[in-house]
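A.B. asks: no sequence for this one, just the structure:
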C-alpha cells in the first residue's frame, strides 16, 4: 500500500502516513502523538496487546478518536477516526487500517502510489511520496533487524503474563507437603529400565488432592 505525502489529524499535518488495508486498527506512533501536544484529549485505556509489527507484541498506550482529513482544497474528506497509540520504534507516524479505509470507501493503488475516494459526486485523491516510501522502507527494515538482534541477545524464556498466565487451582488453607524418601524394595531395586538407567517414581497424590480439577 502507498505511503501518503501527508494527512491532517485534528489541526496537524502528519507526514509519513502508511496505508495498510490488512491492519485491523488505525495506529498513531506515541512520538507523533506527544509532538501534537493533544491537551484536553483523554486516552481511553486498552488492556489488550497488538500483534504484528514484524512479529512482535506491542503494548498499547490507549485509544483516542480524532478527525482525519484526506485530500486538498474542495476535494477533501473528513472522518472521525479511532486511533490506537503505540509506543514502538517505527518509520511511520500513523497507519491507516481497514476501519478507516472502509469509512472512506477508498480505492488504493500500490502501482500508482495513490488512493482515491468519493467526495459527494466527485472523486478526491491523495498521492503517495515515493522518495519517502523508499526511505521509510529501508528504515523499517533496519529497525526490525535491530530489534530482532536485541531480543536474540537477551535470554527469552516463557510467555509474558500480559498474554497468558497459568495458576494452580489450590484451595485456601492448603499447606506444602514434604514426603520422606521411599524405596522400591530390594527386589525391585535390582530392576533397571531398558535403557540401563534407574527408575524413579514421584508420588503426586497429595498434590493432586490439593489441586481439584477445573474443567
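C.D. replies: Looks like it arrived, so ask away. This one's a predicted model, so the numbers in the text were calculated from it and none came from an experiment.
A.B. asks: Could you use CA atoms for every contact and neighbour count after this?
C.D. replies: Fine.
A.B. asks: which other helices and strands contact the longest helix anywhere in the chain?
C.D. replies: Ordering each helix of the chain by length in residues (DSSP state H) puts helix 130-153 first. Contacts defined by 3 or more C-alpha pairs under 8 Å, 6 or more residues apart in numbering; DSSP states H and E place helix 130-153 against strand 3-4.
A.B. asks: Which residues outside the strand it packs on are in contact with it?
C.D. replies: Residues outside strand 3-4 that contact it (C-alpha atoms under 8 Å, 6 or more residues apart in numbering): 15-19, 113-114, 126-130, 132-133.
A.B. asks: Make TSV from these and add neighbour count and distance to residue 4 to it.
C.D. replies: Formatted as TSV, the contacts of strand 3-4 follow (neighbours: other C-alpha atoms under 10 Å; distance: C-alpha to C-alpha, whole Å):
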residue	neighbour count	distance to residue 4
15	18	8
16	19	6
17	24	5
18	24	6
19	23	8
113	17	8
114	20	7
126	22	7
127	17	6
128	24	4
129	18	6
130	15	9
132	17	9
133	21	8
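A.B. asks: then this one, side by side with the first:
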C-alpha cells in the first residue's frame, strides 16, 4: 500500500489507552471476507493507516462487528457472526500466530 492509495483523513486525532495521540495518514475502504465457503460473509471495512507500534495487523472496530452481527470473545479467541443465509459461523484465533 502506498500513500497515493489512501484517502486523506480529516477526522480528529486518535487517542490511545495511555493518552497519547496520533494522526492517521489516511484511510482505505476494502471488502473483507470473513470465513470460508458456506460460512463466508463479506463487508466493506474502512481501515485507518497509522504509524503506531502494535501487536496486531489490524483492529476490527465496532462498526464492522455490528454490520456482521458479530460477537467476539477475547479470552476464547473466537468471533461468532451470522452468514448471509442466517447461520451462525465461528472464526477461531491462534495466539501462536
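C.D. replies: Looks like it came in fine. In this text the structure is predicted, and so the values were computed from the model without any measurement.
A.B. asks: What would you report as the TM-score here?
C.D. replies: The TM-score (TM-score structural alignment, normalised by the length of structure 2) is 0.82; 96 aligned residues with a C-alpha RMSD of 2.1 Å.
A.B. asks: For structure 1, just list every one of the helices.
C.D. replies: Assigned by DSSP H, structure 1 shows helices spanning 30-35, 98-104, 130-153, 186-189, 205-210.
A.B. asks: Counting by contacts, list what the first one packs against.
C.D. replies: Spelled out, that is helix 30-35 of structure 1. Applying 3+ C-alpha pairs under 8 Å, 6+ apart, one finds that helix 30-35 of structure 1 contacts strand 75-86.
A.B. asks: can you tell me how far the alignment partner in structure 2 of residue 96 of structure 1 sits from residue 68 of structure 2?
C.D. replies: With TM-score structural alignment defining the correspondence, residue 96 of structure 1 maps onto residue 60 in structure 2. Residue 60 of structure 2 sits at a distance of 11 Å from residue 68 of structure 2 (criterion: C-alpha to C-alpha, to the nearest Å).
A.B. asks: show me what contacts residue 27 of structure 2?
C.D. replies: Counting by C-alpha under 8 Å, 6+ apart, residue 27 of structure 2 makes contact with 6-9, 46-49.
A.B. asks: again, only using 10 Å
C.D. replies: By C-alpha atoms under 10 Å, 6 or more residues apart in numbering, the residues touching residue 27 of structure 2 are 3, 5-10, 46-50.
A.B. asks: any idea what it aligns with in structure 1?
C.D. replies: Aligned partner of residue 27 of structure 2 by TM-score structural alignment: residue 63.
A.B. asks: Same question for residue 45 of structure 2.
C.D. replies: Under the alignment (TM-score structural alignment), residue 45 of structure 2 pairs with residue 81 of structure 1.
A.B. asks: now do residue 77 of structure 2
C.D. replies: By TM-score structural alignment, residue 77 of structure 2 lines up with residue 113 in structure 1.
A.B. asks: Compare residue 60 and residue 68 of structure 2 and say which is more crowded by neighbours.
C.D. replies: A side-by-side neighbour count of residue 60 of structure 2 and residue 68, using other C-alpha atoms under 10 Å, places residue 68 first with 18 against 11.
A.B. asks: one step back: for the match of residue 96 of structure 1, give its distance to residue 85 of structure 2.
C.D. replies: Distance, residue 60 of structure 2 to residue 85 of structure 2, by C-alpha to C-alpha: 23 Å.
A.B. asks: What of residue 21 of structure 2?
C.D. replies: From residue 21 of structure 2 to residue 85 of structure 2 the distance is 41 Å (C-alpha to C-alpha).
A.B. asks: Among those two, which residue is more densely surrounded?
C.D. replies: Between residue 21 of structure 2 and residue 85, counting by other C-alpha under 10 Å, residue 21 is the more crowded of the two (13 against 10).
A.B. asks: who's in contact with the closest residue to the more buried one other than its chain neighbours?
C.D. replies: In space, and not counting its chain neighbours, residue 21 of structure 2 is closest to residue 15: 4.4 Å by C-alpha to C-alpha, 6 or more residues apart in numbering. Residue 15 of structure 2 makes contact with 21-23 under the criterion C-alpha under 10 Å, 6+ apart.
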